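> Everything below, folded, please.
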Amino acid sequence: MIPVQQALEIILKQVPRLPVISVPIEKASGYVLAEEVYSDINMPPFNKSSMDGYALKAEDTQKTPAELQVVGFIPAGKYPDFKIQAGQAAKIMTGAPVPEGADSVQMVEKTEPIDDHRVQILESIETGKNISWQGEIIQEGQKVLSNGTFISPAVIGVLATVGKTNLAVIKKPSVSILVTGDELVPVNQKPGPGQIRNSNGFTLYHQLLELGITAEIQEIAADNLDDLTAKIQKGLESDVLLITGGVSMGDLDLVEDVFTKLGLKIYFNKVKIKPGKPTVFARHKNAVVFGLPGNPVSAATVFEVLVKPALY
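You can find the predicted model right below:
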């Protein structure tokens, strides 16, 4: 029996590195980056208002209420073609470019329009208030994502922001799921006396789906050497084979016997984890194999702790 950390080190050392492929951003979710990503722009790309209100010079608001001349209106997406002079302001929307000469934006709630060309500023404001400055989040040329990053929806947003449309990624592994046990029946079949439905296969399938990996669920393997051997051989055609059940100490726990028969190298067969102690890890050529406990909670736990880190 070995500690979890040692088991992880063995697994990560034995899992073969899959080839690098190129994918478009639309299909990149669930992959792992195989390159560094740098920004081609500043973010924000211009000084941007973070409030609806009035762009102005902060020094004009030191004595309030202050009456200022309104010289323009700036919606988001339009770059102003005028400058703010002393005693002037421009009505501005959230996300719009701040005009040259303005050094702060007073929120609309702290203003009172007098007419179409004049506004009263009710409270003073500090220089720089309510402005997101050019490049304060990301600077042009800055590394924004590292090699080995898992591509989640949030990462997709970063990639889109910096204009990265095609990505070098690590190919997703092919995964086969094999559940074993004479007591198991398909989920669409009502269990008879002494039987239970195959919940493990679908739990693992959806745990993999959360990682962007679509697995193949094999037919349930019976507790006999011939059927188990044939189905494990088929599963070894995948990059990763996940087996549940048949890895403990019972008379019908035959998985390790089949591994030996097929020439797999077994690296460990017990881990100091609860639940999940009877866990087997083996390798056959370029395929890695995890023998997980048959107990559903144990299988799901071992997947999260030992299998998941090996997949990305």
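> Could you use CA atoms for every contact and neighbour count after this?
Will do.
> So which residues make contact with the longest strand belonging to the chain?
Ranked by residue count and defined by DSSP state E, the top strand of the chain is strand 66-74. For strand 66-74, contacts defined as Cα atoms under 8 Å, 6 or more residues apart in numbering pick out 60, 80, 84, 87-93, 96-97, 116-122.
> Second input sequence below; structure requested for side-by-side comparison:
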Amino acid sequence: MPLLPVDEALERILEGVKPLPAEMVRINEADGRILAEQIKAQRTQPPFNASAMDGFAVRAQDVASLPATLSLIGESVAGRRFDGSLGAGQAVRIFTGAPVPEGADTILIQENARTLPNGQVEAVQAVEKGRHIRRAGLDFNEGDALLDEGRLMGPPAIGLAAAAGHTRLPVTERPLVAILATGDELVLPGEPCGPDQIVASNGFAIGALAKAEGARILDLGIVRDDTAAITTAVKRAHHAGAQVLVTLGGASVGARDLVRQALLDAGLSMGFWKIAMRPGKPLMFGRLGEMRVLGLPGNPVSSLVCAHLFLRPLVARLGRRSFTPDLRSAVLSAPLKENDERRDYIRASVAAGPEGLIATPFPVQDSSMLTTLAAANALIVREPEAPAAEAGARCRVLMLG
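Sure, this is the predicted structure:
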């Protein structure tokens, strides 16, 4: 039976996936979240004509001809305006952010003025009408649409929402991704490691990748090669309301690979199993009710490459995030042999050259080697049955960051 192409596998995984509903969060919890509704201003900013500089609020016509001497009648500071109106030949000491007094139409900055005895101020430079005044509503007016639905909230957007009077924001729920590692050979970092055991690393890497796309993580820990224990962990994910369950290892065909059968026994509706890619051929996908299940390979590189290709876009769509793979054109710095029926994802280092990007594949591509994946900033994408390529040939690269 032919293996499922990568692009078709992704289509099946994303089929019918809709963004999660909205929830209200405090504004200080909205960083990195996606707006579920358009945000409008609840107030006007600034709410009054405000001075943009320290100086004196005056009438432009009073300082049009120099020298000009004005009577100082008070001051306006931020948070406490001048309570009165300014008339001909008068000035009000004013500070940045303070309301401009009634009757004033410009700001004489303090560098262009000299205070005199007997409560007077002299203008040493003329200033045109409206100078250094921030008009009410300069930034926005009440009712203005400020932030669109689907906006990724960062510091400027949060500041804008706060300035507009919002204390809580409607954002899309964060997807809950449950991660289950299986295998008698696995121990957690820092635990005693027997002579036949290895440290479990996949869950930490996959969790970090999912969180980067806005997910919450439910760590189901390490489950031994025991069908009942695997079934119990799967039920935990389901009861917790996880939208995605990621299993790590145990999905192949060996006698000790129990995850696939445990999921089938739990009622998994199998979408596919095994795809035409390298690394990552034994990828599994299915659904347990509304929970989507991704069975990733146990080899660390295979697991992470599959997660980049399939988990990231799935989590992004659930969380209403935009996601577009960063595919670019590059030139090979070394030859590559002809490919077989699977699409290859070759770890590589991509750097800028005099005529564009240059992709250098790592010489050893064993799917257990995290050192090369950690050193790689891209994957060279080789299509099935691609002929041998010489150094200097063009290729496609999937940038990893």
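> quick check: the longest strand along structure 2 aligns to which part of structure 1?
Identified as the longest strand of structure 2 according to DSSP E is strand 343-353. On structure 1, no counterpart of strand 343-353 of structure 2 exists by TM-score structural alignment.
> Residue in structure 2 paired with G263 of structure 1?
Aligned partner of G263 of structure 1 by TM-score structural alignment: L268.
> From I13 of structure 2, how far out is the closest residue to that match other than its chain neighbours?
Distances taken as Cα to Cα, 6 or more residues apart in numbering put L288 closest to L268 of structure 2, at 4.8 Å, once the chain neighbours are dropped. Going from L288 of structure 2 to I13 of structure 2 by Cα to Cα, to the nearest Å gives 13 Å.
> Neighbour count for those two, which is higher?
Higher neighbour count among L288 of structure 2 and I13: I13, with 22 against 19, using other Cα atoms under 10 Å.
> Now do the SS call for that one.
Using DSSP: H, G, I helix; E, B strand; the rest coil, the structure places I13 of structure 2 in helix.
> Surely it is in contact with F285?
Yes - in terms of Cα atoms under 8 Å, I13 of structure 2 counts as a neighbour of F285; the distance is 7.1 Å.
> neighbours around the equivalent of D54 of structure 2 over in structure 1, how many?
Using TM-score structural alignment to pair residues, one finds that D54 of structure 2 aligns to D52 in structure 1. Other residues lying near D52 of structure 1 total 19 when counted by other Cα under 10 Å.
> now swap in L292 of structure 1 and tell me
L292 of structure 1: 30 neighbours (other Cα under 10 Å).
> returning to that earlier point: can you name the residues that contact the match of G263 of structure 1?
G286, R287, L288, G289.
> same deal with S174 of structure 1?
S174 of structure 1 touches I213, T214, A215, S238, D239, V240, counting by Cα under 8 Å, 6+ apart.
> quick one on the thing from earlier: which helices and strands does the longest strand of structure 2 pack with?
strand 277-278, strand 356-361, helix 370-375, strand 378-382 (3 or more Cα pairs under 8 Å, 6 or more residues apart in numbering; DSSP states H and E).
> out of those, nearest to S302 of structure 2?
With Cα to Cα as the measure, strand 277-278 is the member of those nearest S302 of structure 2 (7.7 Å).
> what's the average distance of the helix or strand just after that closest one to structure 1?
Next helix or strand after strand 277-278 of structure 2 toward the C-terminus (DSSP states H and E): strand 284-288. Once fitted to structure 1, strand 284-288 of structure 2 is off its aligned match by 3.5 Å on average (mean Cα distance after the TM-score superposition for structure 1).
> after strand 284-288 of structure 2, next one along is what?
Counting by DSSP H and E, what follows strand 284-288 of structure 2 is strand 291-296.
> on average, how far is that next one from the matching bit in structure 1?
Superposing on structure 1 and averaging over aligned pairs (mean Cα distance after the TM-score superposition for structure 1), strand 291-296 of structure 2 comes out at 2.9 Å.
> Stretch 164-184 of structure 1: end-to-end distance?
Stretch 164-184 of structure 1 end-to-end distance (Cα to Cα) = 47 Å.
> do stretch 99-108 of structure 1 as well
End-to-end distance of stretch 99-108 of structure 1 (Cα to Cα): 17 Å.
> Buried residues in stretch 236-249 of structure 2, which are they?
The neighbour-count check on stretch 236-249 of structure 2 (16 or more other Cα atoms under 10 Å) flags A237, H238, A242, Q243, V244, L245, V246, T247, L248, G249 as buried.
> tell me the contacts of the aligned residue in structure 1 for the fourth one?
If I follow you right, that is Q243 of structure 2. Counting by TM-score structural alignment, Q243 of structure 2 lines up with V240 in structure 1. Counting by Cα under 8 Å, 6+ apart, V240 of structure 1 touches P173, S174, V175, S176, A287, V288, V289, F290.
> Now check structure 2 for the residue matching the fourth one.
It stands for S176 of structure 1. Checking TM-score structural alignment: S176 of structure 1 goes with A178.
> my guess is that match meets A215, correct?
No - between A178 of structure 2 and A215 there is no contact under Cα under 8 Å: 9.9 Å.
> Fine, thanks again, bye for now.
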